[in-house]
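Asker: need a structure here:
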Amino acid sequence: MILGLVMLQLTPEWRKSASGYTSNQESQPVTVLMAVHQGASHLEEQLDSLTAQEHEHWQLVVSIDGEDDGCAKIIENHAASNRISQISGPGKGAAANFLHLMRQVDPGNYWAFSDQDDFWLPHKLSRAIERLEEVSWNTPAMYHSRCLITDDSLDNHRISPARPKPPSFANALVQNIAGGNTIVLNPAASRLVHAAAQDVDDVTVHDWWLYQLITGAGGVVVHDDAPSLLYRQHGANLIGANDGMRARARRLRMVMDGTYKGWMETNLKALKTCAPYFTPENRRLLRRVMAARRQPLAVRMKMLREAGIHRQTQFANSIMWVSVALGRL
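Answerer: Got it, this is the predicted structure:
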């Protein structure tokens, strides 16, 4: 592990991600929200990477979901245990566990979201906060970045896909571009998210909902093309990295078998609840998309094209329009 990290520091991706900012240890406090389920095998390494952050002003809240496989003991024995709080999860899966954290944790700090099995690069929080501090303090803003996808041993690194088009609500309605393990919210966004989460029953995944909520409310989404963490891929990943032909084939199957339509229905129900927080323009866009899904094919295609919904790449757009044509959006 240590040797692999040293070798990684020599790569162009690492040098790119570690350059172009100045670390400020006196900057704002960060609350890290971590949802845990059967995570004992990799949790200690993730806690170590958090402890090694150049930005030192952080605290961690861990929500342990379901039967504990030893995570509580790992946390209690860790060198940073005095900075970690534990709560019990709702026992309804990862998305519900993250929503539970957003409801329970006090807003007003920067919020960062953490998986249980990744490995943060040392500059992750410093870089995110520096970028977010460029946004007006009273504007909700969300940072996210690319990552280095690895195997279970944190080896065989490849960078996650680029995001060529600007973030927008029209994109967020039909695609998630923000990996939750890279997301950091500014204090204004943490207040918005905390308030909105109180009334939302269910979301497909928490990071997609965050992207939709922040853009829908007219907030700022800051995409960083440099990686901020090592994203560990293994058999227990909930969704996994969305790159490569195998991932594309999996996404197409999800359209064909109705999975994607189910995701859309869950998301739209949550967004309808959140609509009071949205700009008038985005409330109209949400209503138009919801109405279009119930129309005959020709009307449905016309309404959604005029709405401007889109995904990030030509291939992804093609899959989206297939789903529209089949009535599975």
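Asker: From now on I want contacts and neighbour counts done on CA atoms only, so please keep to that.
Answerer: Noted.
Asker: for the longest strand along the chain, packing partners?
Answerer: In the chain, with assignment by DSSP state E, the single longest strand is strand 220-232. Packed against strand 220-232, as judged by 3 or more CA pairs under 8 Å, 6 or more residues apart in numbering; DSSP states H and E, are the following elements: helix 12-17, strand 119-120, helix 124-132, strand 141-150, helix 206-216.
Asker: and residue 259, how far is that from residue 165?
Answerer: Separation of residue 259 from residue 165 (CA to CA, to the nearest Å): 25 Å.
Asker: no no, residue 308
Answerer: Distance from residue 308 to residue 165, by CA to CA: 13 Å.
Asker: Please apply the same query to residue 222.
Answerer: Applying CA to CA to residue 222 and residue 165 gives a distance of 12 Å.
Asker: Pick out whichever of these two has more residues nearby.
Answerer: In terms of neighbours (other CA atoms under 10 Å), residue 222 is the more surrounded of residue 222 and residue 165; the figures are 22 against 11.
Asker: Give me the spatial nearest neighbour of that one, chain neighbours excluded.
Answerer: residue 143 (4.6 Å; CA to CA, 6 or more residues apart in numbering).
Asker: That neighbour against residue 133, yeah?
Answerer: No: Residue 143 lies out of contact with residue 133 (CA atoms under 8 Å); the separation is 10.5 Å.
Asker: For the comparison step, fold the sequence that follows:
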Amino acid sequence: MSTYNGGEYLAEQLQSIADQTHQDWRVIISDDGSSDNTLTIARQFQLKWGSDRLQIRQGPQQGFCLNFLSMACDATIYADFYAFSDQDDVWMADKLERAIAYFNDNNESQLPRAYGSRTQIVDEALNPVGFSPEFTLPRSFRNALVQSIAGGNTMMFNQAAKSLMEQAGLQKVVAHDWWLYQLVKGAGGIFYYDPKPALFYRQHTHSVIGANTSLKARIERIFFVFNDRFKIWNNLNYTALCNNRHLLTKDNQDVLDVFGKFRGAKLKDRIRLLEVCGLYRQTWRGTLSLWLATIINKI
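Answerer: All right, here's what the predicted structure looks like:
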């Protein structure tokens, strides 16, 4: 769990972990320099649960992504499975049980495997607002290059996936969840997307990342293409993947190479190479924005 000035909702999130039907867990909180009562609340739960169940450490104070990666890349943290947790959500009681059941039913321990799900979007008072999109297209490296499909707050992954992140090390990427999706699929692993929501995803004025389901958010994502945001994101992730191409399968190394060529090509070649590369997003709106970004050279 990455925390930063999350005292307003932290107790509810921690209590939802305590209320899980699966009880074999421990929590590591990496705090990024909170100035509110976040650490006070965390220490209260540590006293209640014991330091063996709740560890508190100091984060790198370079943003939420590196805070999460500082834990995911730490080889001294070892468990059967790992889950990212935000500080302000509320987990459904069977969140861990359902994810672990998936892993136990698909127990190839050497294969990098990750799990993510939809979310029930709620307001500050936990009143239902809607659901995150349900994605139905295949989860692949060709998709992962241009889209993150599940929030980190829903994700669980096995030791083989964590070993990938450890080998990659602390990279400057857009987000820890997108990076996990790219690494797992790039290395030939499995990413399972559960269409059933696993948590209440709270939207409030201090949310670091929103649910991006409103009309306003969809319009803003289109403008990301025009203001270079999408291109900047791709620059970061592409560089990190190139730094770790040895972790990718040969086929996905080839896809990454075509992706690099296509980003710097002339218009007619970009359109051709986009088809050769086989990139796609999970919705028609996303695919439309991908083609738009290709045409105006903003990818």
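Asker: TM-score for these two?
Answerer: Here the TM-score for the pair of chains, by TM-score structural alignment, normalised by the length of structure 2, is 0.95; 294 aligned residues with a CA RMSD of 1.2 Å.
Asker: Save the helices and strands packed on strand 220-232 of structure 1 as JSON lines, and put in distance to residue 197 of structure 1 and mean neighbour count too.
Answerer: Below are these laid out as JSON lines (distance: least, CA to CA, whole Å; neighbours: other CA atoms under 10 Å):
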{"stretch": "helix 12-17", "distance to residue 197 of structure 1": "32", "mean neighbour count": "16"}
{"stretch": "strand 119-120", "distance to residue 197 of structure 1": "26", "mean neighbour count": "26"}
{"stretch": "helix 124-132", "distance to residue 197 of structure 1": "22", "mean neighbour count": "22"}
{"stretch": "strand 141-150", "distance to residue 197 of structure 1": "16", "mean neighbour count": "25"}
{"stretch": "helix 206-216", "distance to residue 197 of structure 1": "10", "mean neighbour count": "25"}
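Asker: Residue 234 of structure 1 is nearest to which of these?
Answerer: strand 141-150 (9.0 Å; CA to CA).
Asker: residues in structure 2 matched by that closest one, start to end?
Answerer: Aligned by TM-score structural alignment, strand 141-150 of structure 1 falls on residues 113-122 of structure 2.
Asker: Going along the chain, name the helices of the stretch 51-200 of structure 1.
Answerer: 71-77, 94-104, 124-132, 169-172, 187-197 (DSSP state H, counting those that start in this stretch).
Asker: typo on my end, it should be the stretch 201-329 of structure 1
Answerer: 206-216, 244-256, 259-274, 280-292, 297-307, 314-325.
Asker: whereabouts in structure 2 does the second one align?
Answerer: In other words, helix 244-256 of structure 1. Taking TM-score structural alignment, helix 244-256 of structure 1 hits residues 214-226 over in structure 2.
Asker: Could you list the residues in contact with that stretch?
Answerer: 212, 230, 231, 289, 292, 293, 298, 299 (CA atoms under 8 Å, 6 or more residues apart in numbering).
Asker: which of those residues has the most neighbours?
Answerer: Ranked by neighbours (other CA under 10 Å), those are led by residue 299, which has 25 neighbours.
Asker: ok, so what distance separates the closest residue to that one other than its chain neighbours from residue 267 of structure 2?
Answerer: Nearest residue to residue 299 of structure 2, sequence neighbours excluded (CA to CA, 6+ apart): residue 231, at 4.6 Å. Residue 231 of structure 2 is 16 Å from residue 267 of structure 2, where distance means CA to CA.
Asker: same check, this time on residue 37 of structure 2
Answerer: Residue 37 of structure 2 is 53 Å from residue 267 of structure 2, by CA to CA.
Asker: same thing with residue 130 of structure 2?
Answerer: Residue 130 of structure 2 is 39 Å from residue 267 of structure 2, by CA to CA.
Asker: Can you tell me the number of residues neighbouring residue 70 of structure 2?
Answerer: Based on other CA under 10 Å, the number of other residues close to residue 70 of structure 2 is 18.
Asker: OK, contacts around the aligned partner of it in structure 1?
Answerer: Using TM-score structural alignment as the criterion, the counterpart of residue 70 of structure 2 in structure 1 is residue 100. Counting by CA under 8 Å, 6+ apart, residue 100 of structure 1 makes contact with 89, 90.
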